[in-house]
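Undergrad: Sequence and predicted structure are below.
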Amino acid sequence: MGKCIICGTSVDGRICRSHQEDVVFEFRGNDPNQLVQNRFYTGVVDGYADFGVFIDLSSNVTGLLHRSELDRRIESLDWEPGDEVFVQVKNVRDNGDVDLAWSIRQSEREFRGALVQDGTDERERDADDGDDGDGGSGVTHRPTPDTPGEGDDDESDGESGGDETADDGSANSTDSSDSGGSGSSEAATDRSAGTSSASASTATDDSDDGDDIDAVRERNQATPDGEYERVDIGSLSNRVGETVRIEGEVVSARQTGGPTVFELRDETGVVDCAAFVKAGVRAYPDIESGDIVRLEGEVEVRRNEIQVETEALASLEGNEAEAVQRRLAEAVTDEARPDEVATLGGHDAVAAAEDDLLDAAETIRRAVIESRPIVVRHAATADGYVAGAAVERAVLPLVREEHAKSDAEYHYFTRRPLDEPVYDMDAATKDATRMLQDRDRHDEKIPLVLLVGTGSTVESEDGLDLLGVYDAQRVVVDAATADPEIADAVATLVNPGLAGADAGDLTTGALASVLAATVNDEVAEDLSHLPAVSYWEGAPEAYTDLASDAGFDADRVAALREAVALEAYYQSYQDKRELITDILFGEEGADLADHIAGQFREKLETELDTAEANIAEREVDGRTFATLDADAYSHRFDFPSTTLLADELQRRGERDATVVYGTDELYVRADGDVDVRSAAGDAAMSVPDAGVTAVGVRQGRIEYLAGRRDEVTDAVVDAVAGQLND
């Protein structure tokens, strides 16, 4: 029988049930079933996976900290294999797998006590544990290539290995652990934090004596003294191991479990700079995103990426700040504006929108240079995915070139397909919520939102205006219908029709491909087949010839289009970046596309057979119509979508128009030009109590009240017949 180390209650062991989560345990067992659920344990980072981080709790027991358990993006963790961390055991499964949870406390001092769990026995540390005041993990295989004797009593004073570092920087291993621990761990932490061992030891010792964090910051943060000459960030890869001075704009400032990481941009590139006060404590709290600063520190390589370990940092003002801002502005202007619009097959309608295309391309390139995230919204259709993939193909190499971090392309470029034909308040609210979370949690800039094949009509005004409240840049690119009012709601509207051209046979995929090649002319060859892929029929000869010259004959183009259309339907809200890339650009693209296209044709033909057998034919004012009750005679929640079914019925039938209707919406398809808004207006006059409205001009979609479905369908058919006869 013992007493709880927190409250003194008599217990079996050393901690009572109510204080289990106030104590951190060092696990010395060899069986995962010895772990206690909801307890906090010290562990060592073993490695990363896409879905989380593997943490060694002892030499024989490893758990998984799933990415869903983190309070930040997994990519923002600065943990290295070998780092000591603190986690909570969430669950031990029957097969021995250990599920871990994130601990906001990443220092032993943040717990009220520390114990050793040796198997199932609990005890306090004794001299044999090599305690130096901050504990240590029971894991014995932590990599310490240049620091012998870790954990031994005669090395626990922090002297051992304090000045030794592997040539490749591999000893920088404990960003997110506290600056205490065994001697070798403390030295490694000091090096990774970007301070000298002496100053970090001072911070630890003073903190132990009860000094507040502000005093620790003041003693351990210097300002640049001008000893070093300024160098360009673009040259840092040739200066590993050197102490340098750089000047630029702070792109972001994020707090990790260890150092504060400032992302700094100058006219030549972007680099992460780690600054350390104490594990999890904000360094240089007065430095924020957008500040112009001067920084001195040592250039190192971490995870095969350049990083600067900050030794001194200060905000610039007056003439010094203006000089840096001028250099940045001149570099951005010179780099962002393309010389000319790319020639990709050639189309008169594209030529009419050249100025707008150049403006849109400049805005995209400027966002990359300024480290502003880009969010692409496009329709979840074959044309929409082709358009989004074209822009993605152009922008990602620019992001990789601008940012040293290997995962930067996932931070700075996102595609989010849209199920709805307009950019409505639902989509805008989702985007605003994400961008504000990223701004507040990760200090990211408000993004550039690029709307491709959506957002071009007044039905999207409310959504666009919501983004505008937060000064989010908005660019709309659409080859179909666009309203002049949208030009006033966005930075740039690329629409050949508003530019005075006849864009009747131009797809948004073709227009976006030209934009993408203008943004990055080095990928123009990769994009040459995409305009043809975006057409279901009637592709201009210039585009089919362009695809053929690139090795894509008509059959392969059709297979790509069908494969993308099928994948666009499933998990439509996901970008499916890697899968779409493999289909459109991958070496195995032909085989993959053929396989998926086969499923497309099989599913489509099955649905068409059923639909065509249940079509109701009618003639109105000399015009032939086909109408189909989609609720009764199609599988509405399986492929193909109602829009694609309507397209195919009209393409294959010998009729003037097709109307596919459901419970509270219908879709109009016609061989001639139909003004869906006008048709909806006429129907609303005929059935005034039906709530008729056109909500998707691009998709020919009209909504109404379910109880008036039959009357509205008849009224729309009459209105369309009248337009076709005018």
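TA: Great, that's in hand.
Undergrad: Please count neighbours and contacts with C-alpha atoms only from this point.
TA: OK.
Undergrad: wait, doesn't Glu588 sit right on Asp582?
TA: Yes. Counting by C-alpha atoms under 8 Å, Asp582 is a contact partner of Glu588 at 6.9 Å.
Undergrad: The two: which is more packed in?
TA: Asp582 (15 against 11; other C-alpha atoms under 10 Å).
Undergrad: so what's the more buried one up against?
TA: Each residue near Asp582 by C-alpha atoms under 8 Å, 6 or more residues apart in numbering is listed here: 588-589, 592.
Undergrad: what's the spacing between whichever strand or helix holds it and its chain's center?
TA: Using DSSP states H and E, Asp582 sits within helix 577-585. Centroid separation for helix 577-585 versus its chain: 17 Å, with C-alpha atoms, centre = their mean, to the nearest Å.
Undergrad: and the comparison structure, right after this:
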Amino acid sequence: MNKKFDYKKNSNKSKKFAGDFKEFVSNIENPTQVTIDKISAKDKGESFSVFGLIDKVVQTGGPTIFYITDGTGTLALKAFEGAGVRSYPHIDVGDAVKASIKIEEYQDELEGEVAKLWKLQDKDKKEFLDGLEKIERDRAKVTPIPFLVDSPILEKLKERMVIAATAVRLAIIQNRPIVVRHHNDTDGYSSGYALERAILPLIEKQHASVKAAWEFFTRAPCDAPMYEIDDSIRDTAKSLSNEAKFSNKMPLVLIVDTGSGEEDLLGILQGKVHGEDFIVVDHHRFEEDVVSEHTIANINPFLVGEDGAAYSAGMLCTELARFINPDPNLNITQIPAMAGLSDRVDNPEAIKKYLEIAHTKGYTKEMLGEIATVIDFVSSRLRFMEAREYVEVLFGEPMKKQKALVDLLAPYIRGLEKKGLEMAKSARKLEKFGKLTLQTISIEETFHRGFWPRPGLMVGILHDYAKEKEKLSNLVTVGILADAMTIRATDEADFSVQELIKYLNKELPEAFVEGGGHKNAGSIRFMPSKKEKVLDLFKKFVGK
């Protein structure tokens, strides 16, 4: 992890300068000078002068649109010399300018109609950029607020959260797009949504535009529990296209509820080749930390000597979101309890405190469980869609609509789970290895394609049934597919997904086993042709 965020690396600067900036300003007759953040709808029809850095230039079939930023906000300036004619062709992205403008409104958004545009030179430009840098740095600065719960784990992660929050705030101020990639389950969605609720208001304020939230922010689920090269290439391709078409910058990418393992590294490095930067927020175990040196910040309890099973990503991201945007009205404080419960976090004290917070928002433990069930189900249907408005309803915007949706879908989903459990019970196999019971089920031979619950959840339901109803305390449950296995284990089984992967790669390297997760819950992938040999070795592993 970089211990200090490098502001200058992420800023536009000019190396040449000359002249007296103050004299330049005073010698030009102009309207009242203001900063962009002081301009509002009540100023429509008024004339001002503004200084700014050209962040983007868009040539329309009519006027030329210059997007400028002065550190306090962003404003579109419209200059017209003829239909489709490039106005002020000597002024381009990266130039510092002074503009005399009249405030107008277009499609419900404020813009400046250009009367005159001057390009700052040499020392004038340097003085402006130095001032811009200070304004941006001051605005990006994070003043940590108390965590929602007292926790030594969170305290150990605080410095990393401050660095990450500062980088996110700076990206917003510098009009840099932000991409949030999250795992496709309740904890992953909780992580991504908490960050979304914190970031979007800041983007809208920066651009004085609701539409900017769609241009400068994307949240997208990953189907696999890792940032695969496929996801990375899609993110990069879309960003390069936006850079070419709209002069957008390459994004800051936040990978949450995944991103810590060696399997995530290639995707991160691929994005960095094209100018993307990365922040990781995760709680999964990794064999070796190969990611931190390639990120602005890597937030994971394992990196500070703690267990990731004590904090889910949704819990961590909600606390990070509050550092990014301390507004108490974000409507996210009920999320940690739901995320922790859905991910079976082993931290009773923190869960109890988060539940107390959720209760003040009108959420019971039972209701949070029902919401989590619906989120898991809906996420399997949305797949790679962002579905921002639908996800807002899932998380309580508005709460009345959320309750109606959950009341409708939860009984239907519970019925599917009950049916799935009966099918699984009829098809499972139980084997004894000393005191340990191995429960296996062939997923593809038992359930049709697209069946709900999906394999990982179905294995969990079957595992819970055997543990709670049949009192099998020393238990490992495995869902077997053609090229993968999903695994759940009790503490008494003394099982480790990571140790299993090491063992399989040592005994059967030609199967090319990979995977990850927590100690007692995870998944592995392997060559389909080696399935039977992998299963045989799995049984030897649990029988040791």
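TA: Received, thanks. Here the structure is a predicted model, which means the values were calculated and not measured.
Undergrad: Run a quick neighbour tally on Leu504 of structure 2.
TA: Residues near Leu504 of structure 2, counting by other C-alpha under 10 Å: 22.
Undergrad: Please pull up the equivalent of it in structure 1.
TA: In structure 1, Leu504 of structure 2 lines up with Ala683, judged by TM-score structural alignment.
Undergrad: Which of the helices or strands spans its match?
TA: Counting by DSSP H and E, Ala683 of structure 1 is found in helix 676-686.
Undergrad: who touches that helix?
TA: 668, 690-694, 697, 700-702, 712, 715-716, 719-720.
Undergrad: Would you map the strands across the stretch 551-700 of structure 1?
TA: 616-620, 623-629, 657-661, 665-670, 693-696 (DSSP state E, counting those that start in this stretch).
Undergrad: hey, which of those is tucked in deepest?
TA: strand 657-661 (a mean of 26; mean count of other C-alpha atoms under 10 Å).
Undergrad: so where is that strand in structure 2?
TA: Going by TM-score structural alignment: strand 657-661 of structure 1 matches residues 476-480.
Undergrad: Check the mean deviation of the matching stretch from structure 1.
TA: Its aligned residues in structure 1 lie a mean 0.9 Å from stretch 476-480 of structure 2 after superposition (mean C-alpha distance after the TM-score superposition for structure 1).
Undergrad: how about Lys141 of structure 2, what's its match in structure 1?
TA: Aligned partner of Lys141 of structure 2 by TM-score structural alignment: Arg337.
Undergrad: Name the nearest residue to that match, ignoring sequence neighbours.
TA: Excluding the flanking residues, the one nearest Arg337 of structure 1 by C-alpha to C-alpha, 6 or more residues apart in numbering is Glu362, at 4.7 Å.
Undergrad: ok, and for the helix ranked longest in structure 2, which residues are buried?
TA: Secondary structure of structure 2 per DSSP state H: the longest helix is helix 399-427. Going by neighbour count (16 or more other C-alpha atoms under 10 Å), the buried part of helix 399-427 of structure 2 is 399, 402-403, 406, 409-410, 413, 417, 420-421, 424.
Undergrad: quick one: the helices in the stretch 251-400 of structure 2?
TA: 262-273, 313-324, 335-342, 348-360, 365-382, 388-394, 399-427 (DSSP state H, counting those that start in this stretch).
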